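> The sequence isn't on hand, but the structure is:
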C-alpha cells in the first residue's frame, strides 16, 4: 500500500466518523432522556450492540491508517501533520475509553441524569477532535489535489 492509498483510506474513515459523531451528538444522544425508565436499560443495551460494528470498524481503520501515514506520508502531506493526526486519533480513543464508555456502563444500570449529562457533555471532546481531524485532512486533500 502506498502513501496516497493510506491517505485516502484515512480521509474516508475520518469523514465517516465526523458525520457519525455529529449525528450521535446532536440527534441520538439528545433523545436518550426521552426513552423512559422502564425501557431504558434495554435501549442502552441495544444501543451498544447495534452501534459497535458501525463505530469500531471505522475507528480501527482510522487509527491504523493514521499510524500508516506516519510511516508512508504521501507527497504534499507533511510528517508533522501525520503525527498531529495520529495524536488526535489517540486522544479520541482515550476519551472513548476513559469517559464515554464508563458513562455508557453507568447507563446500562438504568437512566441516571448525571451519567446522561456526563455522556453528552464529554462527547463534545470527540465531536470537536474528529471535526478538527476532518478539516485538517480535507485541507491537505485540497492542497495535494491542487498542487
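That came in fine, so what should we check first? Because the structure is a prediction, the values reported are computed rather than measured.

> Only C-alpha atoms from now on, for both contacts and neighbour counts.
Fine.

> Nearest residue to the middle of this structure?
The centre of the chain sits closest to residue 17, judged by C-alpha atoms, centre = their mean, with a distance of 5.0 Å.

> For that one, give me its contacts.
Residue 17 makes contact with 55, 58-59, 130, according to C-alpha atoms under 8 Å, 6 or more residues apart in numbering.

> Most distant residue from the centre of the chain?
In the chain, residue 38 marks the outermost C-alpha relative to the chain mean, sitting 29.9 Å out by C-alpha atoms, centre = their mean.

> any idea how far that one is from residue 24?
23 Å (C-alpha to C-alpha, to the nearest Å).

> and what of residue 123?
Distance from residue 123 to residue 24, by C-alpha to C-alpha: 9 Å.

> Included below, for side-by-side comparison, is a second structure:
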C-alpha cells in the first residue's frame, strides 16, 4: 500500500493523463484523421508518416503514465472501497491499448507505406470506439472524484 499523499498524486496524474488523452483522441477523430482525406495520394504517405512520428512523441508518454497509474491504483488502499470501479477503469484502458496496438498502429503503418483513402475511412470509423471509451473513462473518473 502507498501513503495517502502518494495515492493522491497517482490519482491526479491518472485523471490528468486520461483527460488529456480524451482531448487528443477527440481532436484526432473530428479534425486530424478527416484532414488526411484532403491530401493528394502522393502527399498522403509523407503526411501520415509525419503524423505517426510526431503524434507518438506526444501520446506515448501520456499513455504510459495513464497505464502505470491505472495499475498503481489497483494496488492502493482505495481498492477496499472502490475496487470494482478501479478494475473497470483498468480493463477499459487495456481495451483501448489493445485496439490501439492491434488495429490503429497497423493502419497507420499501412498509410505511411501506401496512402489509400479507404484506409483513412477505416481509421476514422474504428477510432470512434477509442474516442467513446476514453470519453466514458473520463466521465467515470470525474464522477469518481466528485
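Noted; the coordinates are in hand. The model shown is predicted, which means the values in this text are computed figures rather than measured ones.

> Superposed, how do the two chains score by TM?
Once superposed, the chains reach a TM-score of 0.92 (TM-score structural alignment, normalised by the length of structure 2), with 142 aligned residues with a C-alpha RMSD of 1.6 Å.

> that older thread, so for residue 123 and residue 24 of structure 1, which residue has more residues nearby?
residue 123 (22 against 16; other C-alpha atoms under 10 Å).

> Return the residues in contact with that one.
25, 100 are the contacts of residue 123 of structure 1 under C-alpha under 8 Å, 6+ apart.

> Residue 95 of structure 1 touches residue 128, doesn't it?
No - between residue 95 of structure 1 and residue 128 there is no contact under C-alpha atoms under 8 Å: 11.6 Å.

> The residue in structure 1 that residue 71 of structure 2 lines up against: what's its closest spatial neighbour, skipping adjacent residues?
Counting by TM-score structural alignment, residue 71 of structure 2 corresponds to residue 67 in structure 1. Distances taken as C-alpha to C-alpha, 6 or more residues apart in numbering place residue 86 nearest to residue 67 of structure 1, at 6.1 Å, with adjacent residues excluded.

> what helices or strands is the helix or strand hosting the one you found leaning on?
Take DSSP states H and E as the rule and residue 86 of structure 1 turns out to sit in helix 79-95. Applying 3 or more C-alpha pairs under 8 Å, 6 or more residues apart in numbering; DSSP states H and E, we find helix 79-95 of structure 1 packed against helix 37-71, helix 113-146.
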